[in-house]
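Novice: sequence and predicted structure below; questions after.
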Amino acid sequence: MNGDNGEEDLSYEEAMKVLGYEPGAIVSPHLPVFKRVADKLEKLVRTTRDERLQDNFREELNRLNDALRVVEAGRDREPSLRVRGMGLRFALSLLVVGAVVAAGWYGNDRLLEGDLSRDRQSHEALAEQARLALESRAWDRAESVYSELDNLEPGSPRVLEGLQRIAEGREEARRQQVGFVLGSTRAAIEERNWEEAESRLRELIEMEAGHSEGDELRSLIREGRVSDRIAILLESAGEALQEEEWSVLADYTAKLESLAPDHEQLVRFREATAEGMRILEERRIRARALYEKALALDKGEFSDPALETLREAIRLDNRKEYQDLYNKMSAYTRLLKVPGDYSTIGEALSAARPNDKIRLAEGTFSESLTLNVRVDLEGAGVGKSIIECDAASASVLLATKEASGSRVAAVTMRQTGISLAAERYPIALADGAELVIEDCHLEKGSGHGVAVINGGAGRLRNVQVLKCGWDGLAVNGEGSRAEAVDCRFDSNFHHGIDAWGGGQVSVKASRATRNGLAGAVLMSRGIRSELVQCTIDGNREVGVSVSNGTIAVLKSNRVQGNLLGGVMVEGEGTTAGMEGNVAEENSKFGIMVDHRSTVQPFRDNITRGNKGEQLKLQAVMPEEVVPPPPLLDVPAGQPVEAGPVSPK
């Protein structure tokens, strides 16, 4: 067997036929010529690109080499050289082999020329792809195509030029991106969006680590953050000061001192904090004394004075031991639990006897409550026990005359839905009853937050009335009165506090802020009302309006930042005593008193920083344009009309 191609060896006769000879011919003199033919075939095998032709050439080469090997091995079988016709046979055989080689060579040349033509077409196609990629700024695609073209045309001018354009395009794109990110960083700084600014700056530094503006931008962001933090602390500290939250003020003051130790406001806050800490200590001492007094009153039986004493102690300093004693003494009377003993508050009220205590668990109670007997209704805390009802249907809480002396505490009361009727239900209504509301939030009423009518009395302690459609606290009718201590009337659509038609208010240490009309309106003819140590600020009309012949006592109040003025005393027969009040930063005026009104005494009042008149005690005002409102006589459970607008 032939070890190279796996075929059987040729016989001598078969080999002679491959070379074009008959057996017995003389071949030896012509073998060098056949070897040269074999060399040409071998070159064709190496150079041709057509696999089919390459296989054919290889097959012919193998047959020729096999034939030459067999013939060389059998030279002893050749006849004498004088045998006639041998030259002719050699010529014919050589012609045959030569024709095969020549045909192969010619075919290969044609194939090479075709391949060259196709290569040229392929090169041009790649060049066109590269051009389009450059025009579309697809740099990665362009680089890939030029890399392929470079393999076909190493170092050609168009490849080098294309790669240069790619490098320049990428650099231009990078510069544009750097410019965009730089502009975005500056815009975020101007908008004081520090998170966005820092994110953009990181992106900029990743693109260009040594950018010339990097340090400046980083410094602007850092300084801006500190500036905003200082502004927030100033606002928060000012709010804590107005709310007399002394521990909170101390915390904000310490933080401000660490950020800006030389800030001009620090002196004021430090002094206020020191005074506040003194007040807190006094409260703790007072609370302890009250606790000891209540402890001495504990005789194992129900005692309203003892419980009120404990409630006052808890407001001053809410300690666990005070609360424990309060819970113990509260249990001396009958206790009704909701849920537990009763599934609804209404069921508990129906079963209640005078002086019973009703305790609410945490949860939302969708009910409208009517108190017809004196009870003590206490929840689990603001935001924990929530009582709500539809604004168009009823008040959340109605206290009738028979329920006088009832107390409601530690709940959130609110209305759901919206009522735009001319008469609307207040959230809580004291209709001829004395009603105590303590430690509660009343919010989102369509009408008034708390209304007192028909000679009723409201006692509010630590109550917040927020976002009601009319007044926060409305007191109307002969003999109607309300006391509010440590309360807040905030963001109500009409006035914060409103007393008219014989209604009387005494408001102390409270705040009326951000209401849609005036902070406080006092206009009950001949009735004495008072505002003491209150903050009246940020209201959209005047801070305090005293008119229609009322008698007002205004003492140690701060009236600040109201849009239509600070304190206005207006109308014939109106009397006000003003002492130690501060009216500052109000628009229009600080304190304005009608020449027909009387202000006596008037001492130690400060007006500063108001836009317009600071103080005018003999102002000439137009005739009163708002007549006294009629007396409301609203049956129990009926909606209440809005209060009057303040004089213009």
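Specialist: Thanks, I have it.
Novice: alpha carbons only for contacts and neighbour counts from here, please
Specialist: Will do.
Novice: need the distance between the two termini of stretch 205-218.
Specialist: 11 Å (CA to CA, to the nearest Å).
Novice: do the same with stretch 526-543
Specialist: End-to-end span of stretch 526-543 (CA to CA): 21 Å.
Novice: which one's the longest helix in this protein?
Specialist: In the chain, assigned by DSSP state H, the helix with the most residues is helix 86-135.
Novice: can you get me a residue count around Gln265?
Specialist: Applying other CA atoms under 10 Å, we find 16 residues neighbouring Gln265.
Novice: so what's it up against?
Specialist: By CA atoms under 8 Å, 6 or more residues apart in numbering, the contact list for Gln265 reads Leu234.
Novice: against Asp251, how distant is it?
Specialist: Using CA to CA, Gln265 is found at 15 Å from Asp251.
Novice: what is the longest helix of the chain packed up against?
Specialist: helix 31-47, helix 51-73, helix 139-152, helix 157-190 (3 or more CA pairs under 8 Å, 6 or more residues apart in numbering; DSSP states H and E).
Novice: now do 6 Å
Specialist: With contacts taken as 3 or more CA pairs under 6 Å, 6 or more residues apart in numbering; DSSP states H and E, helix 86-135 sits against helix 139-152.
Novice: use this one as the comparison:
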Amino acid sequence: MTLEEARAILGISTEEEPSEAVRRLGEARERLAEMVRTAPTDKLADQFQSELELFDQAMAALREEADRRRQAKLAGVMALVPGSVSGSAMKSKRDNFLDEPAPPKPTRTTVVPHDVMGAPAPKPEEPKVPEPVQEPAKKSSKGRFLVYTMIFMVIGGIGGGMAYKYVSDVNKLNRRKEIMLLERLGAGLVNSRRWEEATRSYLRIEELDPGSAIAANGRRSIEVGMQEEQEQFVGYWTGESQAAFEAGRLDDAREAADKVLARYPEDEAVLALSEKIRNARNDSLRKTLGAEVREAVEQRDWAVAEDGVTELANAIPGDDLITVLAKEIAAGREQERLDLTRARELAASAKLRDAGKFDPKVMEWMREAIALAPHDPEVREVYEKVASYSRTLHVPKDVPTLADALKNVRAKDRVVLGEGTFDAGVVVDFPVQIEGAGEGGTMLESTALEAPAITFGPGATGAVVTGITFQCKGFDASDKRFPAVQVRGSEVEFSGCTFKDASGNGLEVLDAGQAEAVQCGFENNGWDGFSARGSGSRMVARECKSTGNFAHGYEIWDGASAVVTDSQATKNSRNGILVDSAAEKLELTGNTITGNREYGILLSAGAAGTVHGNSCSENHLGGMLIRFAALSVRVEKNTLEDNYGDGLTLEQGLRADTYETNRLRSNDGRDLRQNVSFAAGN
């Protein structure tokens, strides 16, 4: 390596002596070696080692040049001193001159002075000097000692100054080297997003160089990087959480929000989103468990109902619905006890009146009793006895089909259908009892394009149907669609039956007929679940459930009247209950109407009647809408809450104080909207 390369590597100016540079850089070399030993990573240690090797090569070149110059300078200095030696003896002469014995008395000699250029001066004329004596010899030896002493004092002073400068320069170089390496290390740690380690690097730079711009810029880069990282992280996972929340994937939404809060627990936007997610999950849990518990109460499965309440209490301690459901279970148990008591009273009365032959009154009592307590052995025993007095045909045991059985029975006879699915499409025009095996056990089926499963004609008044599911195969999209069951001009009772999958209505009453349904279900029909149409027609529904129908749950229109009590209307594509009839004797009481796409109850018209104690919630357009044509209907003490539209909507001309006993709260729209004007025909 050349001297120029060594100077360039070590940052030494061309004017600085190599010997001074060597002394000054010795400590810097040790600091660099220490950095190799203590490097935080192998990569940095290798990098420092390569720099150390280059540093050593440059130092070697400087030492060689320093030795050469020292030899040359010493040779020049000693040449100026009388009696000095030159060449290789110079060093030993310099080191040992104080230990030499006093020189012998000099003989007279002539010293030739030199001028400043080193050339001999012209000889002056020799003066006559007396012979030297011993004393002048002593003075000459003493003079040489003083000269040497002065030389060493000068050299010592120069050396002390040089030593001070050397230490100062070494410290500066070491700091500069360390700062350079720490700056490089800090930048790499910032790029790797290792904020704590990067911060330590820049704090060390600040210690080495207070007020350093490098340290200030480094800390700013850390702040900017951390802010950018936070914005990227929070933005990504907040977006994921919001998207999942809007899609209804609440568990995924909560998981994404929790990722943000684990690192940034004070983020206000995510805290607000997390609260919305928690409320939505609680609402979903309330709806699910509430429906399950109420279904269990309806089926009188108390173990399932109580398990549902316990699960809700564990998930949402203190929620109001826990108390509500617990009360419903208690009320259901009490109702079961009352029903059993009533059923046994009827059975006892039937026993007293039983004369061993068919008695319409006894049969009426026992039909009610078996509907109240279908699984009680005592009640069923009496029912089977009195029912046996009429003629009974079993399908398929006695005859293969319902049509064959109807050909062979007379009024008040009994047809018992076994389990299974039977083709129907029959007409019944006399009073007869038709019994199935219970919910889901016996199914009467017809083709949607041909006829209802059963049509009851005007002569069928007094007919009773229990425990049968009526359904249609296929679908008819025409304007005139068949229902699952049709009652025309007669009065028929249905108990424990299901009407489903019809192209038209589930159960349809017309031509001044009347259908009474007790504990029946109306599901997934193409029009209404239960419909009564025309003057004189009447619908009676007690403890029924109408759900998932393409139009309304219950519809009363064109002059018909209705009684709907203690029933449900849920998730129908239009209204839960639609009343569009001027008939009197309207009674809607104690019903639960939820989740319908339009209104819970729509009173479009009505001559007289009562709408009392119903609960309308979570209906999309609103809880209840009352048109001016229903002015005469009393609407009182209904609960209209948590609907997605308005609670109670009143057409222009209706006074709000007329409806002040109704409970309105927590609706997404207004709780009360009044003076609404509807376009003609709506």
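Specialist: Done, it's in. From a predicted model like this one, the values you see are computed outputs, not experimental measurements.
Novice: re earlier: what residues in the second structure pair up with the longest helix of the first structure?
Specialist: Against the second structure, there is no aligned range for helix 86-135 of the first structure (TM-score structural alignment).
Novice: which stretch of the second structure lines up against stretch 294-313 of the first structure?
Specialist: Under TM-score structural alignment, the match for stretch 294-313 of the first structure is residues 350-369.
Novice: name the residues that touch stretch 531-543 of the first structure?
Specialist: Residues from elsewhere that reach stretch 531-543 of the first structure, judged by CA atoms under 6 Å, 6 or more residues apart in numbering: 507-519, 554-567.
Novice: ignore what I typed, I meant stretch 25-35 of the second structure.
Specialist: Stretch 25-35 of the second structure is contacted by residues 170, 174 when judged by CA under 6 Å, 6+ apart.
Novice: what do you get for stretch 337-346 of the first structure?
Specialist: Here stretch 337-346 of the first structure makes contact (CA under 6 Å, 6+ apart) with 348, 358-360.
Novice: switch the cut-off to 8 Å
Specialist: Contact with stretch 337-346 of the first structure is made by 336, 348, 358-361, 365, 367-370, as judged by CA under 8 Å, 6+ apart.
Novice: could you tell me where it falls in the second structure?
Specialist: Residue span in the second structure matched to stretch 337-346 of the first structure, by TM-score structural alignment: 394-403.
Novice: so how far is the matching stretch off the chain centroid?
Specialist: With CA atoms, centre = their mean, to the nearest Å as the basis, stretch 394-403 of the second structure stands 58 Å off its chain's centre.
Novice: what ranges does the stretch 201-350 of the first structure have for its helices?
Specialist: Taking DSSP state H, counting those that start in this stretch, the helices of the stretch 201-350 of the first structure run over residues 214-243, 246-259, 266-297, 304-316, 320-330, 345-351.
Novice: next, Phe430 of the second structure: secondary structure please.
Specialist: Under DSSP: H, G, I helix; E, B strand; the rest coil, Phe430 of the second structure falls in the coil class.
Novice: excluding chain neighbours, what is closest to the counterpart of it in the first structure?
Specialist: Here Phe430 of the second structure is matched to Val373 in the first structure, going by TM-score structural alignment. Ranked by CA to CA, 6 or more residues apart in numbering and with sequence neighbours excluded, the top spatial neighbour of Val373 of the first structure is Ala403, at 4.2 Å.
Novice: any idea what the one you found aligns with in the second structure?
Specialist: Ala403 of the first structure maps onto Ala460 in the second structure, by TM-score structural alignment.
Novice: distance of that match from Leu625 of the second structure?
Specialist: 37 Å.
Novice: then Glu183 of the second structure?
Specialist: The spacing between Glu183 of the second structure and Leu625 of the second structure, counted by CA to CA, is 74 Å.
Novice: likewise for Ala256 of the second structure?
Specialist: Here Ala256 of the second structure is placed at a distance of 41 Å from Leu625 of the second structure (CA to CA).
Novice: could you do Val579 of the second structure as well?
Specialist: Taking CA to CA, one finds Val579 of the second structure at 11 Å from Leu625 of the second structure.
Novice: pull the number of nearby residues for His612 of the second structure.
Specialist: Neighbour number of His612 of the second structure under other CA under 10 Å is 19.
Novice: now do the same for the residue lying closest to Arg186 of the first structure once chain neighbours are set aside: helix, strand or coil?
Specialist: Distance criterion CA to CA, 6+ apart; nearest residue to Arg186 of the first structure, sequence neighbours excluded, is Ala197 at 7.3 Å. Under the three-state scheme (three-state DSSP), Ala197 of the first structure adopts helix.
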